[in-house]
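> Below: sequence and its predicted model.
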Amino acid sequence: MEIRNEIRALLQDVTKFRRDLHQIPELGLQEFKTCQYLKSVLTNLDVQEVHEVLDTGLVAVFRGNKPGKTLAFRTDIDALPVTEESGVAFCSQHQGRMHACGHDGHMATMLGFAKYLSEHPEEICGTVVLIFQPAEEGPGGAQLMIEAGIIEKFGIEQIIGLHVFPDFNEGVIACKQGGMMARNGEVTITVQGKSAHGAQPQQGADAILATAAIIQGLHTIISRNISPLDSAVLTFGEIHGGEAMNIIPGKVELFGTLRVFSDTVYEKITKRILTLTKDIATAYDCRATIDFNHMYRVVDNDAKMVAALKKVAKDSYVTSPPYLLAEDFSMFQQKIPGLFFFVGIKNEEKDYIYPLHSSKLRFDEKNLLGGIQCYVDLIHVLNEKGV
C-alpha cells in the first residue's frame, strides 16, 4: 500500500503525539493526564465538537458537506501495570506503568487522522466520530461508553478500530471476516476447608489438596467436553493459600481466564466449571464458591466492511488467523456492524519483535501512517452504494 504524500507529511506530528503519550501511561479510568493531552491537541486542531464522556473519555465529531453515513473510529487510551524495559529515550515517566499494548500508537494514529480531517474537510462524507475510549484493559470502557449513550447520541452506524500487532511485519494490514479475537471471561474460585496441624491431617480438610484436584479436573473440560474443532483455552495463572509449611490451610483462592470463539461453547464451559468445582471440593470435604466476570465478546468483523478494507489496503492486506486474545471493541460490534484490523509493526533487523504486553515492546511510528490512510480511504469506500 503506497502512503500518499499528504499522509506522509503527518509523520513528525504522529511521532510527537506517540512519544508524548508514551511518557504518561495511566491505568483504566485514571487517564486524566492522557485525556487532558488529547483534548489539548484536538482544541489546537480547531475541532469544533469535542464531548467529554465518563471522566476520561472523549468524542470528537467532524461533519462533512457531502452526504454519507455516520462512521465512528475508536482508539483505546489506557496503559498497563508494567515496568518499562524498552530502552527508548522517551520511556514512561510513571513508575510501574507502561503503554505495553501499543495504545499510545493507537492514540497517535487517531490524532494524526484528526489533523488530516481538519486540514482536508473535503474528504469527509456524512459524519465522522472519533472515540477516545478509556479502560480497554479493564474493566471494559467500551461497555461504559455504550451505556453512556454515544451510539444513539451521535447516530453511529458503523465503527472501525485497529491494533498495532507484532505478529505481522511492518507494512502489513491484517484482518479476518467473522470471529478474529476471542470472547473472554475471568473465573475466581475460593475453596474453603478446615485448618489443622500438618502432622495431624485427619483433623482438617485440606484446601490445597482439594484445589490441586480441582485444577486437574477443570483441565479435562477442554479435552473431554468440548469438540476438538472448537478453539478454547482455560488457564489458571494465580493461586493463593497457606501460611506455613506445617499447617494445612483452610482457604485457597484460584484465579483463571477463559477464551473461546463461540457463545455456546463459553456457556458450556462455565457450566462445567460450576459442576466440577463444587463436586470435587465436596469429595475432599471442602466447599467451593465460583465467581465469573463475563468480560468481552468475540471480535466479529462484518463481511462487507472487511471487503472494504481489502479494497483500500490492496497488496498490503493479509488474512489474519484467529487469536484467543480479547478486545472490548467487540462490545461495540454487539450493537452495530464493526471492523477491527491489525497494523504490522514487526521488524527483526531493528529488534522490534517483542509481543504485546511485553515490557520491551517497541515499534517505528512510520507504521501508524498505514492505519491513517486506511481510515481516510474507508470513509469513501464505506459510503459507496451497497457497503
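Sure, I can see it.
> Only C-alpha atoms from now on, for both contacts and neighbour counts.
OK.
> Next up, the contacts around Ile189.
For Ile189, the contact set (C-alpha atoms under 8 Å, 6 or more residues apart in numbering) comprises 253-255, 288-291.
> hang on, I meant Ser195
Counting by C-alpha under 8 Å, 6+ apart, Ser195 touches 204-206, 247-251.
> quick one: Lys33 from Asp20, how far?
Distance, Lys33 to Asp20, by C-alpha to C-alpha, to the nearest Å: 11 Å.
> buried sites along stretch 341-360?
341-347, 352-360 (16 or more other C-alpha atoms under 10 Å).
> same deal with stretch 236-245?
By neighbour count with 16+ other C-alpha under 10 Å, stretch 236-245 contains the buried residues 236, 241-242.
> can you give me the strands in the stretch 1-150 of the chain?
Shown for the stretch 1-150 of the chain, the strands assigned by DSSP state E, counting those that start in this stretch span residues 49-53, 57-63, 66-76, 125-133.
> tell me the most buried of those strands?
Of the strands of the stretch 1-150 of the chain, the one with the most neighbours on average (mean count of other C-alpha atoms under 10 Å) is strand 125-133, at a mean of 24.
> Tell me which other helices or strands that one touches.
If you count contacts as 3 or more C-alpha pairs under 8 Å, 6 or more residues apart in numbering; DSSP states H and E, strand 125-133 packs onto strand 57-63, strand 66-76, helix 103-119, helix 141-147.
> Turn those into CSV, including distance to Thr277.
As requested, those are exported to CSV (distance: least, C-alpha to C-alpha, whole Å):
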stretch, distance to Thr277
strand 57-63, 39
strand 66-76, 36
helix 103-119, 37
helix 141-147, 30
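> of these, which approaches His163 most closely?
The closest of the helices and strands packed on strand 125-133 to His163 is helix 103-119. By C-alpha to C-alpha, the value is 6.7 Å.
> how far is the closest one from where the chain is centred?
Averaged C-alpha coordinates place helix 103-119 at 18 Å from its chain's average position (C-alpha atoms, centre = their mean, to the nearest Å).
> put this beside the first:
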Amino acid sequence: MLLKDEWREEIVENREFLHRIPELGFKEFKTSKYIFKKLKEYGYQVEKVAGTGVVGFRKGTDSSDSTIAFRADMDALALREQTGLAFSSVMENRMHACGHDGHMAILLGLARYVSELPEIGKNILLIFQPAEEGPGGAEVIVRNNLLKKYSVEAIFGLHIHPSVAEGMIAVNHGPIMAECGEINIRVKGRGGHGAMPEKGIDSIYVACQLINSYQSIISRNIEAVEGGVISVGKIAGGEARNIMAEEVCFEGTIRAYREDVYETIKRRISEINRGFELAHGVEIEEYIEDMYPAVVNDFALYNRMLEAFEEEEIEVLKPMMIAEDFSYYQKEVPGLFYILGSRNEEKGYAYPLHHCKFNFDENVLYRGVESLVRIAKMMGVAVK
C-alpha cells in the first residue's frame, strides 16, 4: 500500500508533536486533547474514556453491526530524554521512551486512511488508552463495558520494538507476554550486637535464605517446559555494620505465561514464608499484588494475519516475560498483539525500550500504518 505524501507528512507531524508532550499514566491531558481534536477532524464519533483516554467510532454498512477495534497506548515514562532530537520532550523528566508516541501516530494514520473511504464494511473503533505503563488503563476501559457497548468482535494492537529488524512483523499465537505481579516482603527479626548473634534473630540472614529458597519454586515446583520467573530487585535493612537488623524489606516481580503456574508461584511463596517463620522464629509479612494477565493471541486471528502478509514479512515471535495490559481486552474478546520491528543499527536505532536515547525511523511509522490498514481490510472494515 502506498501512503499519500500528505498522509506521510501528517503521520510524522503527529508523532513529533506527541513526542514533545510526554505525560504519565492518567495524566495525559495535553495528549488527550490533541487526539480528541484529530479524531473530530477526521469525522469520527468521539468520546472520552477512563479519564484521559479517547475513542473514535465510525459506523459501517455491514449487516452484522459488529465492530473491529484497534488500540494504541498514550502514556510516557518518568525519564530525562537524551536523544538530542529537534522534537525532544519539553516536559521535565518525562519521555516517550517506549514508542507510545509512535503507536498513537500510527493509529491516527489508520484513522485518516479510513476517514477518506466513502463507506466501510464493519464498524471501526479506535481506542487511545491511558496508563499502559501502570496502573493499567485497559482494565478501566473493560470494566466500563466499552467493548460491549460497541459490539467489538475482535481487537488488535502493536508495539514498536528494537529487538526485531525494522519493518518486520513478529507475531505468534498463544501466550506471547507474561502474567505479572509484584511481591513485597518484610522479615521481622530481633536486633542485637553482631558479636553475639545468638542473642538476636538475624533478619538479613533469614531474608537472604528466603530469597534463595524462592528460586526452588521455579526449579522444583513448575514443569521444566513451563515459563516462570521470580526476581528480587530491591532490598533494604540494617543501620550499622555491627548491629543485626531488626527487619529487612525486599521487593520483586513474579511472572508466568499460564495462570495456574502464576498461582503456584504465589502459593509456594506464602508456604515458604510460613515455614521460615517456624524455622527461624521470625515474622514475615507479605503482600503480593496481581498486575496484568498474560497476553494470549487468538489462534484464528493469527492464521488470518499470516494470510494477509507475505512470508518474508513475518517472523515467529518468541514469548517474552514482559507484560502488557492489552491482555485485559483479550479476556473479553479475541485479540491479536504483534511486534513492529524498529532495529536499524546503521542508522543508530538500536537502543532498548525505556532507554533515554530510544528512537526509531519514520519508516517504522509508515510500516505500522500499512500493517493496520491490511488488518482492517482483512477483517472487513476497509472494503473499498
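Perfect, thanks for sending it. Quick caveat: nothing in here was measured; it's all calculated off a predicted structure.
> where does the TM-score land?
Here the TM-score for the pair of chains, by TM-score structural alignment, normalised by the length of the second structure, is 0.94; 379 aligned residues with a C-alpha RMSD of 1.7 Å.
> Minimum distance to Met305 of the first structure: which of the strands of the stretch 1-150 of the first structure has it?
Closest approach to Met305 of the first structure among the strands of the stretch 1-150 of the first structure (C-alpha to C-alpha): strand 66-76, 11.6 Å.
> picking up where we left off before, looking at the buried residues of stretch 236-245 of the first structure, which one is closest to Thr220 of the first structure?
Comparing these against Thr220 of the first structure with C-alpha to C-alpha places Phe236 closest, at 13.3 Å.
> residue closest to the middle of the second structure?
Nearest residue to the geometric centre of the second structure (C-alpha atoms, centre = their mean): Glu324, 2.8 Å.
> Spatially, what comes nearest to the aligned residue in the first structure for that residue if we skip its sequence neighbours?
By TM-score structural alignment, Glu324 of the second structure lines up with Glu327 in the first structure. Leaving aside its sequence neighbours, Glu327 of the first structure sits nearest to Tyr296 (C-alpha to C-alpha, 6 or more residues apart in numbering; 6.5 Å).
> go on, Phe299 of the second structure?
Nearest one to Phe299 of the second structure, counting by C-alpha to C-alpha, 6+ apart, is His173 at 5.2 Å.
> The equivalent of the one you found over in the first structure: how many residues sit nearby?
Aligned by TM-score structural alignment, His173 of the second structure pairs with Gln177 of the first structure. Gln177 of the first structure has 19 neighbouring residues, counting by other C-alpha atoms under 10 Å.
> Would you check how far apart Gln177 of the first structure and Phe261 of the first structure are?
In this view, Gln177 of the first structure and Phe261 of the first structure are 13 Å apart by C-alpha to C-alpha.
> Same question for Glu348 of the first structure.
Distance from Glu348 of the first structure to Phe261 of the first structure, counting by C-alpha to C-alpha: 31 Å.
> Over to Leu80 of the first structure?
Leu80 of the first structure sits 25 Å away from Phe261 of the first structure, taking C-alpha to C-alpha as the criterion.
> How about Ile372 of the first structure?
Distance from Ile372 of the first structure to Phe261 of the first structure, counting by C-alpha to C-alpha: 29 Å.
> again, but for Leu21 of the first structure
33 Å.
> Those two - which one has more neighbours?
Each of Leu21 of the first structure and Phe261 has its neighbours counted (other C-alpha under 10 Å); Leu21 has more, 26 against 23.
> was I right about that one contacting Asp104?
Yes: contact criterion C-alpha atoms under 8 Å: Leu21 of the first structure and Asp104 qualify, at 5.7 Å.
> So which residues lie in contact with the longest helix along the first structure, not counting its own?
For the first structure, the longest helix by residue count, based on DSSP state H, is helix 263-283. Outside of helix 263-283 of the first structure, the residues within contact range by C-alpha under 8 Å, 6+ apart are 183, 191, 210-211, 213-214, 217-218, 221-222, 226, 230, 259-260, 287-290.
> buried set for that helix?
265-266, 269-270, 273-274, 276-278, 280-281.
> re earlier: which residues does the residue nearest to Phe299 of the second structure contact?
296-299, 302.
> how does it look with 6 Å?
297-299, 302 (C-alpha atoms under 6 Å, 6 or more residues apart in numbering).
> what's the answer for Ile21 of the second structure, then?
Taking C-alpha under 6 Å, 6+ apart, we find Ile21 of the second structure in contact with Ser89.
> What residue in the first structure is paired with it?
Under the alignment (TM-score structural alignment), Ile21 of the second structure pairs with Ile24 of the first structure.
> what does Asn184 of the second structure give?
So, by TM-score structural alignment, Asn184 of the second structure is matched to Thr188.
> can you count the residues close to Met196 of the second structure?
Neighbours of Met196 of the second structure using other C-alpha under 10 Å come to 11.
> What residues in the second structure pair up with stretch 226-235 of the first structure?
Under TM-score structural alignment, the match for stretch 226-235 of the first structure is residues 222-231.
> which other residues reach the matching stretch?
Stretch 222-231 of the second structure is contacted from outside by 252-256, using C-alpha under 6 Å, 6+ apart.
> repeat for stretch 23-36 of the second structure
Surrounding stretch 23-36 of the second structure, the residues in contact under the criterion C-alpha under 6 Å, 6+ apart are 52, 75-76, 130-131.
> can you rerun that using 7 Å?
For stretch 23-36 of the second structure, the external contacting residues (C-alpha atoms under 7 Å, 6 or more residues apart in numbering) are 18, 46, 51-54, 75-77, 94, 130-131, 133-134.
> quick one: which of those has the most company?
Taking other C-alpha under 10 Å as the neighbour criterion, Pro130 ranks highest of the contacts of stretch 23-36 of the second structure with 33 neighbours.
> That residue reaches Ala72, doesn't it?
No: with contacts counted by C-alpha atoms under 7 Å, Pro130 of the second structure stays clear of Ala72, the gap being 8.8 Å.
> And the helices in the stretch 251-384 of the second structure, which stretches?
Using DSSP state H, counting those that start in this stretch, the helices of the stretch 251-384 of the second structure run over residues 259-280, 299-308, 327-330, 362-378.
> and which of the buried residues of stretch 341-360 of the first structure is nearest Phe168 of the first structure?
The nearest member of these to Phe168 of the first structure, counting by C-alpha to C-alpha, is Gly344 at 4.4 Å.
> For that closest one, list the residues it contacts.
Shown in contact with Gly344 of the first structure (C-alpha under 7 Å, 6+ apart): 164-173.
> Need the counterpart of it in the second structure.
Gly344 of the first structure maps onto Gly341 in the second structure, by TM-score structural alignment.
> same check, this time on Gln36 of the first structure
Using TM-score structural alignment, the partner of Gln36 of the first structure in the second structure is Lys33.
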